[in-house]
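Asker: starting from these lines, generate the structure:
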Amino acid sequence: MGVFGLINHLFNFLLPALALAVLLPLCIRWTAMGRGAALGLVSNMLVLTVVNATVLLAGLVWFERDGKMLTYLAMAVAGASAQWVLVKAWRA
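Answerer: Just a heads-up that it's a prediction; the model follows:
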């Protein structure tokens, strides 16, 4: 595998984490809960990217393969939980 193939594999591995990390903060800003966010939009996206990528990597290590639906479910739950903490939703 060449350099281009390696970059392509890494990009495709991280694409679900990046997509969720970009779309979740954008969608939550439309609700009343998102108006009191503690972090800015870009910082929120960076935190969610790290959380989601960590869950994907943990799923890869645990199941020894990529693309398991349980890993994607865990990523969605972890991303939503991190977003809940970042917007301080327990105060609402």
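Asker: only C-alpha atoms from now on, for both contacts and neighbour counts.
Answerer: Will do.
Asker: list the helices and strands the longest helix belonging to the chain packs on?
Answerer: Identified as the longest helix of the chain according to DSSP state H is helix 3-28. Judged by 3 or more Cα pairs under 8 Å, 6 or more residues apart in numbering; DSSP states H and E, the packing partners of helix 3-28 are helix 41-63, helix 69-86.
Asker: please give the structure of this sequence too, so both can be compared:
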Amino acid sequence: MGFFDALNHLFNFLLPALGLAAIAAALSKGLWRRELAGVRWLALFQAAAVMNLVALVLGLLIQGRDGRMATYGLMLLACTAGLWWRGFGPGRRG
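Answerer: Coordinates of the predicted model:
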């Protein structure tokens, strides 16, 4: 495997986590417009992306394969927790 193949694999591994974080942050800002008026979209995205990436790596380590439905379910729960923490929880102040 060459450098660009490895880079392509890494990009495709990270894309679901980053895509879900971007979509979830945008939907959260749209659905809770008043409540999240003081929270930047980028802050929501960062919190969700970090949690998603942790869940994605954990799923890979535990199950030994990428792309399992349990990993994506864990990623959904982690994304929700990250958005709640940054948008409504203790991370809102920081």
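Asker: TM-score for this pair?
Answerer: Once superposed, the chains reach a TM-score of 0.86 (TM-score structural alignment, normalised by the length of structure 1), with 88 aligned residues with a Cα RMSD of 1.5 Å.
Asker: the longest helix of structure 1 vs structure 2 - mean distance after superposition?
Answerer: Superposed on structure 2, helix 3-28 of structure 1 shows a mean distance to its aligned partners of 0.6 Å (mean Cα distance after the TM-score superposition for structure 1).
Asker: what's the nearest residue to residue 79 of structure 2 if we skip its chain neighbours?
Answerer: residue 48 (4.7 Å; Cα to Cα, 6 or more residues apart in numbering).
Asker: residue 85 of structure 1 and residue 59 of structure 1, how far apart?
Answerer: Distance of residue 85 of structure 1 to residue 59 of structure 1, given as Cα to Cα, to the nearest Å: 22 Å.
Asker: the more surrounded of those two?
Answerer: residue 59 (21 against 13; other Cα atoms under 10 Å).
Asker: correct me, but that one touches residue 75?
Answerer: No. Look at residue 59 of structure 1 against residue 75 with Cα atoms under 8 Å: they stay out of range, at 9.1 Å.
Asker: in structure 1, which residue is most central in space?
Answerer: Centroid-nearest residue in structure 1: residue 52, 3.4 Å away (criterion: Cα atoms, centre = their mean).
Asker: quick one: contacts for that one?
Answerer: Each residue near residue 52 of structure 1 by Cα atoms under 8 Å, 6 or more residues apart in numbering is listed here: 17, 18, 20, 21, 75, 76, 78, 79.
Asker: ok, residue 24 of structure 1 next?
Answerer: By Cα under 8 Å, 6+ apart, the neighbours of residue 24 of structure 1 are 80, 83.
Asker: from residue 66 of structure 1, how far off is it?
Answerer: 22 Å.
Asker: now do residue 10 of structure 1
Answerer: Taken as Cα to Cα, the span from residue 10 of structure 1 to residue 66 of structure 1 is 11 Å.
Asker: how about residue 87 of structure 1: what's its closest non-neighbour residue?
Answerer: residue 37 (4.3 Å).
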